[in-house]
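Peer 1: after the sequence you'll find the predicted model.
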Amino acid sequence: MTDVTDKPGAGLTEADLAALVDEVGAAEVVLDPSAMEAYRWDWSRFPGAGMPCAVVRPRDAGQVQAAVRWAARRGIPIVPRGAGTGLAGGSNAVEGGLTISLDRMAGIEIDPATRTAVVEPGALNAAVKQAAREHGLWYPPDPSSYEICSIGGNIATNAGGLCCVKYGVTTDYVLGLDVVLADGRLITLGGRRIKDVAGLSLIKLFVGSEGTLGIVTKVTLRLVPSPPPAATLVATFPTARAAAEAVVAMGRQLRPSLVEFMDQRAVNITEDHLRMGLDRSAGGLLVVQCDSPGAARTEEIEAVEAICVSAGATEVFATDDHDEGEAFLGARRAFFPACEGRGALLVEDVGVPIPALPDLIDGIAEIARRHDTDIPVVAHAGDGNTHPNLIYDATDPAARERAERAFSEIMELAIGLGGTITGEHGVGRAKVGSLAAQLGPDVMELTRTIKDALDPQGILNPSCAI
């Protein structure tokens, strides 16, 4: 595979850029460096973002094709971009490359008869949920950033979220994709059919591929009937391990619709931000929801309460009030914004099998102590997916070095516990160097073979490719 990152954009002339404008459309091409600045990084601000030669903001698949063909003829790297809310540097611009921002392609069509949504990649997750709700339907995947993240970005990383413990992740709801390949061809995979096993399952190949195999221009999503109102339980524990052990016990007996975890540091950071009366002394906090219909919901919440008490919970509060429940979920969702301004961040996304969750959380705490680094932890605990945030002083090289060592050790810890370096944020630039440690040489070779077959020039998101 050609390494286009060695000399991206080399030899580009004004005539080349004029051709891009002609082929895509003047209104869709951004060439002003000051205007392109906003398209260089995702939310993580992972270092090393370059300045693109241009940003294309297409309005339809034809313009995406035109932009890809322009880049392919010149060997220019392409970085697809959604809403820029990624947490692994996956949409960081390549120096001299072409960024294709899909934010203008935001159409949503709901078909109640087939319980599907046909959605363009720039549509926000929240907008899809709202459009489905108007027909009594629901789109379940709900990343913490659901109000501002795009469906295209969710597809790129196979995003999960708070309720995936019961309802699954993005790939479980993707029935069809339109994808522009590296040579500019547009292919259609799947559709509104619930069952379809004709040919290889190529949809699964593109979901989670982070723009390294093609650019998604349309998605057919499966919708489900809206669930009953949920009951919410909040439990505080003397230690983070006790809270994690309660989660393990729940997984053996119950199927809550949501199980979220915050350690003591995360609780305090969030309380500093919201001032809503969270218990700062709690070693661990769980927010659990159950949405089974009728009396089963009450029985489930009572069973969750019994498990939490048995695991040593110091306080348990349960409510059927929607607003009260949403307030506690709001606290959990506020954690990432609450961390902003406290220093530079390295955002982890490691996951393990549920029984290993207590050891993972204890291990992260030990890594934080050993490297003298602030690492608050929140988690989609019900599926073993943790989000340690490493906070450090960017002006102190020693602090950054400690944080980077801790970042690597947390991934090694997760792999050693039979887990993964990323549960939902994607590999991006931040974790591409650790991918081989999880996958092994044979899977890495197979992955490279697939990449070379679909993108022989290596132009699609090359900084995230292996």
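Peer 2: Cool, the structure landed.
Peer 1: only C-alpha atoms for contact and neighbour calcs from this point on.
Peer 2: OK.
Peer 1: check the gap between Gly208 and Arg448 for me.
Peer 2: 15 Å (C-alpha to C-alpha, to the nearest Å).
Peer 1: higher neighbour count, those two?
Peer 2: Using other C-alpha atoms under 10 Å, the more surrounded residue of Gly208 and Arg448 is Gly208, with 23 against 14.
Peer 1: how about the strands in the stretch 251-400 of the chain?
Peer 2: Using DSSP state E, counting those that start in this stretch, the strands of the stretch 251-400 of the chain run over residues 258-263, 284-290, 315-319, 344-347, 377-380, 385-392.
Peer 1: mind putting these into CSV with distance to Gly176?
Peer 2: Formatted as CSV, the strands of the stretch 251-400 of the chain follow (distance: least, C-alpha to C-alpha, whole Å):
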stretch, distance to Gly176
strand 258-263, 27
strand 284-290, 30
strand 315-319, 39
strand 344-347, 31
strand 377-380, 27
strand 385-392, 27
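Peer 1: try this one side by side with the last:
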Amino acid sequence: MIMSRIEARRDEDTVAAGPLVDRLLGGLPAEAVLTDPDVTASYANDMASFCPAGSPAVVVLPRTVEQVQHVMRTATELRVPVVPQGARTGLSGAANATDGCIVLSLTKMDRILEIDPVDRIAVVEPGVINAALSRAVAEHGLAYPPDPSSWEMCTIGGNIGTASGGLCCVKYGVTAEYVLGLDVVLADGRLLTTGRRTVKGVAGYDLTRLFVGSEGSLGIVVRAVLALRPKPPEQLVLAAEFASGAAASDAVCRIMAGGHVPSLLELMDRTTVKAVNDMARMGLPESTEALLLAAFDTADPAADLAALGALCEEAGATQVVPAEDAAESEMLLQARRMSLVALEAVKGTTMIDDVCVPRSRLGELIEGVERISEKHGLTIGVVAHAGDGNTHPTVCFDASDPDESRRARESFDEIMALGLELGGTITGEHGVGVLKKEWLAREAGPVSMEMQRAVKRAFDPLGILNPGKLF
């Protein structure tokens, strides 16, 4: 009886989706159009907690710009919402499906079209994996600096959609600084080209920057021109232990005020260090309250690390240990990259905050998170891109416990409120998505929100592109 009801429901869904699927198949190969409910359900959400997701009518995996244009023309004609997706490693629900939508997965558009060592650019499709691009350009003596912790999985299109950052932002900046030009399929299927291939360019409004961080709400990025840099020397890493997060934050302030430009400056609190050790037996020092990782990729990294280590000692570091070689440095970086996954293993579920504050207020944020953790009786680990003030307080909780889930959500909101009180922002690199819509309005204010909605209407008058996100 139960199975017959399920089959009946599936038949109804098939009938309802029939005209849409037929229209899509008119311009797409059959293997690019997925309709099996069990398969489409697997595309329903990204990695964020507490973000509702609907049931897609169909999942489409195009391989060409023309196929994306066909999808958008069909969606416009039939008034069907479209949710663009990359690898779904996002942490804000920005890639979550809505009921009856077309999920437009761009993972099959994964070609590196061009690498130009003279102009120092790469031209890529949106489904290219971040790490794959980094390795490809390295063969030409070049580097693509933005490196989110999920760089082995996340796509360039997803990085552009959320304006992502990474571990090297303190020296090299974020994704937005490397996107020179874009090809974008608009809601009605037209193809828009923005930006340039040149180092300089100020012709007209900067539409390229407008799309970076727009979370698929204005158009579908199908090609990107990315700036590259010369490949830097191999970096060496230093680990400094501190008796408090405040002392580690003081060291960060001394380093930045002293004019140093580390290639990486990351912080892991005691909770995070223990989680990483429990997961991977990394042998990190659990006696410390805060572990600061710093790196230089200069001509003489050992000398730069020695100067930085002295500043850490002045700030109260209990131990300063420079890595002996590249292999030891990579081990420390791997520990940092696995922090969020390790924290998830503590209780099975996490809410990962993404609050960025001025560097000078970093210590206050860490202390505030400690108070929030004690107030709600929850484990909250803090990992941070300390060099740019971007913190990831990570609330660990049991999703099957309603009371613990409630306390997790309350603590998450209190951390965001604290970030705003300290002159910061609710998101430094993960985006707004579904998770932080209410908080975007609080941070931006009514005039800004009115202008942002006007921009959205100009590009997507029918409201079919990633509806329910941002606003």
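Peer 2: Looks like it came in fine. Since the structure is predicted, the reported quantities are computational estimates derived from the model, not experimental observations.
Peer 1: re the thing from before, need the strands of the stretch 251-400 of the first structure in CSV with mean neighbour count and distance to Ala88 of the first structure, can you?
Peer 2: Shown next, in CSV, are those (neighbours: other C-alpha atoms under 10 Å; distance: least, C-alpha to C-alpha, whole Å):
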stretch, mean neighbour count, distance to Ala88 of the first structure
strand 258-263, 28, 21
strand 284-290, 27, 26
strand 315-319, 16, 35
strand 344-347, 22, 7
strand 377-380, 26, 17
strand 385-392, 25, 12
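Peer 1: my guess is Cys308 of the first structure contacts Ala235. True?
Peer 2: Yes. Cys308 of the first structure lies in contact with Ala235 (C-alpha atoms under 8 Å); the separation is 6.9 Å.
Peer 1: name the residue in those two with the higher neighbour count.
Peer 2: Taking other C-alpha under 10 Å, Cys308 of the first structure and Ala235 do not tie; Cys308 has more neighbours (27 against 24).
Peer 1: that one -> the second structure?
Peer 2: Counting by TM-score structural alignment, Cys308 of the first structure corresponds to Cys312 in the second structure.
Peer 1: how many residues are close by the closest residue to that match other than its chain neighbours?
Peer 2: Once flanking residues are discounted, Cys312 of the second structure sits nearest to Ala251: 5.1 Å by C-alpha to C-alpha, 6 or more residues apart in numbering. By other C-alpha under 10 Å, the residues close to Ala251 of the second structure number 25.
Peer 1: how close does Ala251 of the second structure sit to Glu314 of the second structure?
Peer 2: Distance of Ala251 of the second structure to Glu314 of the second structure, computed by C-alpha to C-alpha: 8 Å.
Peer 1: check Val170 of the second structure too.
Peer 2: Val170 of the second structure sits at a distance of 22 Å from Glu314 of the second structure (criterion: C-alpha to C-alpha).
Peer 1: which one's more surrounded, those two?
Peer 2: Ranked by neighbour count (other C-alpha under 10 Å), Val170 of the second structure and Glu314 place Val170 first, with 22 against 13.
Peer 1: residue in the first structure paired with that one?
Peer 2: Structural alignment (TM-score structural alignment) places Val170 of the second structure against Val165 in the first structure.
Peer 1: which residues touch its match?
Peer 2: The neighbours of Val165 of the first structure, taking C-alpha atoms under 8 Å, 6 or more residues apart in numbering as the test, are Arg255, Pro256, Ser257, Leu258, Val259, His380, Gly382, Asp383.
Peer 1: now do the same for the third one: its match in the second structure.
Peer 2: Using TM-score structural alignment as the criterion, Ser257 of the first structure maps onto Ser263 of the second structure.
Peer 1: just to check, its match is in contact with Lys171?
Peer 2: Yes. Here Ser263 of the second structure reaches Lys171: they are 5.1 Å apart, a contact under C-alpha under 8 Å.
Peer 1: ok, residues contacting the longest helix seen in the second structure?
Peer 2: As assigned by DSSP state H, the longest helix anywhere in the second structure is helix 2-25. Identification of contacts with helix 2-25 of the second structure by C-alpha under 8 Å, 6+ apart yields Val33, Thr35, Pro37, Ala57, Val58, His70, Val71, Thr74, Leu78.
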